[in-house]
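Visitor: quick one, structure for this:
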Amino acid sequence: MSPEIAQVVDSAANGENITKDIPSDFLVKNDTETPLLEEKVDAPKPCPAKQENKSLFDPSVLPQSSDPHEILAQVEFYFSDSNLPNDKFLWSLTQENDGWVPIATIASFKRMRRFQPVDAISEALRQSLNLLEVNQDGTKVRRKTPLVKQAGSAAFDRSIYVKGFGEETTTMQIDLEIFFKELGPVNQIRMRRDDDKKFKGSIFVEFGDIETAKKVLAMEDKPKWNDCELVFMSKNVLKCLRELTI
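Guide: Got it, this is the predicted structure:
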């Protein structure tokens, strides 16, 4: 048990209120104003109405490009061990046709539309050293080694929770990636959203290794976002806090 989690457990054992340490976007309130974890509320839920998509992310505001390094980095992320198992659409495509995915389909993704022409995408993907391969006529791409989904905690352990980003902007996803890559290798950043896809002001960052995650959490002078303080927490501590309040 890590020192952080041990401290939380001791606080709970001593009767202290640990819900104050749980990020507010994980809490809802019942009729008696007692905090409850939103994932654990058992009240009957009404039939869901059609949700309005309030995501502001709009990569179309970025300039058109044929940069092979940008293209390769983006597509290798799509097919990476971190992203592919969680991307239902792309995963389903890789389970057919011996893993081959049409490059035209990849080019239609929102973050890929600015890369023109499509031939530039094919040429860029041919430069992949270890992850991807392109078919002879340059129309399809697949992983060189098929990915097998595995249950495990490696990604969980190298991930952290960060809160305090305020309102979303059209390029925030990309801005966050640039921001956190200054701290070390990053596999992916997931912006947390509500049912309407509105940004909650918090994210999960999966670093390339556990050591980087630990280093960031241990920093005394943690980075600020637009001069605003951020809350950093390991996913292990967050999970422990949530479980102890049930």
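
Visitor: could you use CA atoms for every contact and neighbour count after this?
Guide: Fine.

Visitor: can you list the buried residues in stretch 173-181?
Guide: 173, 176-177, 180 (16 or more other CA atoms under 10 Å).

Visitor: closest to I189 among these?
Guide: Lowest distance from I189 to those (CA to CA) belongs to E177, with 6.7 Å.

Visitor: which ones are touching that closest one?
Guide: For E177, the contacting residues are 186, 188-189, by CA atoms under 8 Å, 6 or more residues apart in numbering.

Visitor: let's see which of the residues you listed end up in helices.
Guide: With helices defined by DSSP state H, no entry of these lies inside them.

Visitor: separate out the buried members of those.
Guide: 186, 188-189.

Visitor: alongside the first, I'd like the structure of this one:
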Amino acid sequence: MSEQEVLQGLQTIYQPDNLKKNAFFRELLEQDPERWISLKKISVIKQMKPLVNGDLELLIRAIESSNDEFEVNEQKTKVRTVKALDLSEEKPQETKDGVPVPTAAQVERFGDHLSAVNKKSIYAKGFPENPEPSRKELTGLFAPFGRVMHIKYRRDDAKKFKGSVFIEFESEEVAQKVVTQNPSFKGKELLVMLKCEYIEMKAKEKYADQTFEHSDIVSSATAYLEYEGAGDMRVEAIKDLIKEKLGVTVVHVYRKKEKEKRGNGVVQLNGIYVEDFLAKLSDDNKLEELTFKAADDESRGECMDDKSKLIKALKSRRGGRSKHNHQPRKKQKTSE
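Guide: Reported below is the predicted structural model:
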């Protein structure tokens, strides 16, 4: 990348519109009264990471070529903009009938997220409808190509299996490889295509030029990620680390119970997609001692089950205390 491209990236993330909607970047700025941010942190922000590609010297040269729009400190470890910044937050989310109304930025990001998922997923047809293949069989069929993240059976209105599935993989490259290999199931060749191409084909067949709005965009931004390397870190310490360093809210932390998986687990995050969270990390997906990767169906299920058990336990405890607290207290006799 050129110095000019890097400079344009800097100018973009410092734009007022981005500052209002990008809580993570705004929090980084607010950490220093003089609005300095370390070059290393700037270089791994989603918009800057592919431009800088770890070359901090390139970043410094871009800053120095900005005609005093940006400046570096004497040690050449931090950057700030010379102009005054408005760090006020975006207006509260509008609602309609109690449902948050997505902003234009949220609609665009949701579309980008769906596109990313569909590009690393396949549509596969030709499975027997009865008995339908088990998840274990499907995983065994596709795992040799790459890590299977999610399996979705396609069913009709009566919940009957339609003989086809959507399979999400960890990367676009794996999905593309599956399509070229013509996989078969129990001796029968399958019809396989990228999910993005299947959806585009069906949209043209059924809906022509109609457009659609998503009503669940705000609530759908949830991410599950597996982590390792936590050692004896407590749940609250993991939550605090992610919140303080990345500005991301952790809904739940599940720690795996097996002895051989000590220090491993799954986190559920709110208000962010998996790919956006990973973009905040270093190139090896590390945050201090923790290493993250997208969670598959099994890990997501373990996290959700653990969360449900915790909620039930808390309700049970509160119910017990509530019952006890509502019992009338006996009056104590006092001696005259």
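
Visitor: TM-score them against each other, please.
Guide: After superposition, the two chains reach a TM-score (TM-score structural alignment, normalised by the length of structure 1) of 0.36; 97 aligned residues with a CA RMSD of 2.4 Å.

Visitor: follow-up on the earlier one: what would the buried ones among the contacts of E177 of structure 1 look like in TSV with distance to K163 of structure 1?
Guide: Listed next are the buried ones among the contacts of E177 of structure 1 as TSV, based on distance: CA to CA, whole Å:
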residue	distance to K163 of structure 1
V186	17
Q188	16
I189	13
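
Visitor: re earlier: for the buried residues of stretch 173-181 of structure 1, which one is nearest A13 of structure 1?
Guide: Of all those, A13 of structure 1 sits closest to F180, with 35.6 Å by CA to CA.

Visitor: measure the closest one to F204 of structure 1 for me?
Guide: Distance from F180 of structure 1 to F204 of structure 1, counting by CA to CA, to the nearest Å: 11 Å.

Visitor: now swap in V231 of structure 1 and tell me
Guide: V231 of structure 1 sits 12 Å away from F204 of structure 1, taking CA to CA as the criterion.

Visitor: of the two, who's got more company?
Guide: Shown here are V231 of structure 1 and F204; by other CA atoms under 10 Å, F204 has more neighbours (20 against 14).

Visitor: now for the closest residue in space to the more buried one that isn't next to it in sequence, how many residues are close by?
Guide: Excluding the flanking residues, the one nearest F204 of structure 1 by CA to CA, 6 or more residues apart in numbering is Y161, at 4.7 Å. A count of nearby residues for Y161 of structure 1, using other CA under 10 Å, gives 21.

Visitor: hmm, V205 and Y161 of structure 1 touching each other?
Guide: Yes: counting by CA atoms under 8 Å, Y161 of structure 1 touches V205, with 6.5 Å between them.

Visitor: ends of stretch 139-154 of structure 2, how far apart?
Guide: OK, stretch 139-154 of structure 2 end separation, CA to CA: 16 Å.

Visitor: in which helix or strand does the residue nearest to F204 of structure 1 reside?
Guide: Element membership for Y161 of structure 1, per DSSP states H and E: strand 159-163.

Visitor: now for that strand, which elements pack on it?
Guide: Applying 3 or more CA pairs under 8 Å, 6 or more residues apart in numbering; DSSP states H and E, one finds that strand 159-163 of structure 1 makes contact with strand 199-207, helix 210-218, strand 231-234, helix 235-244.

Visitor: now the angle between strand 159-163 and the second one, please.
Guide: Just to be clear, that refers to helix 210-218 of structure 1. Interaxial angle, helix 210-218 of structure 1 versus strand 159-163 (axes from the mean of the first three to the mean of the last three CA atoms, to 10 degrees): 30 degrees.

Visitor: and helix 210-218 of structure 1, what other elements does it pack with?
Guide: For helix 210-218 of structure 1, the packing partners by 3+ CA pairs under 8 Å, 6+ apart come out as strand 159-163, strand 231-234.

Visitor: for it, buried residues please.
Guide: Across helix 210-218 of structure 1, burial judged by 16+ other CA under 10 Å covers 212-214, 216-217.

Visitor: what's the burial count for M191 of structure 1?
Guide: When counting by other CA under 10 Å, one arrives at 19 neighbours for M191 of structure 1.

Visitor: which residues touch it?
Guide: Going by CA under 8 Å, 6+ apart, M191 of structure 1 touches 173, 199-204.

Visitor: pick the one among those residues closest to A154 of structure 1.
Guide: Lowest distance from A154 of structure 1 to the contacts of M191 of structure 1 (CA to CA) belongs to F204, with 14.4 Å.

Visitor: residues contacting that closest one?
Guide: Shown in contact with F204 of structure 1 (CA under 8 Å, 6+ apart): 159-162, 189-192.

Visitor: closest to R143 of structure 1 out of those residues?
Guide: Nearest to R143 of structure 1 out of those is I189 (CA to CA; 21.7 Å).

Visitor: list the contacts of the closest one.
Guide: Neighbouring residues of I189 of structure 1 by CA under 8 Å, 6+ apart: 173, 176-177, 203-206.

Visitor: swap in 6 Å and give it another go.
Guide: Counting by CA atoms under 6 Å, 6 or more residues apart in numbering, I189 of structure 1 touches 204-205.

Visitor: ok, it to Y161 of structure 1 distance?
Guide: For I189 of structure 1, the distance to Y161 of structure 1 - CA to CA - is 10 Å.

Visitor: check which helix or strand I122 of structure 2 maps to.
Guide: Here I122 of structure 2 is assigned to strand 121-125, by DSSP H and E.

Visitor: and the next helix or strand after that strand, what's buried?
Guide: Per DSSP H and E, the first helix or strand lying C-terminal to strand 121-125 of structure 2 is helix 135-142. Going by neighbour count (16+ other CA under 10 Å), the buried part of helix 135-142 of structure 2 is 138-139, 142.

Visitor: between those, which is nearest E302 of structure 2?
Guide: T139 (17.3 Å).

Visitor: wait, which of the buried ones among the contacts of E177 of structure 1 is closest to P102 of structure 1?
Guide: Ranked by distance to P102 of structure 1 (CA to CA), the buried ones among the contacts of E177 of structure 1 are led by Q188 at 23.4 Å.

Visitor: tell me who's in contact with that closest one.
Guide: Shown in contact with Q188 of structure 1 (CA under 6 Å, 6+ apart): E206.
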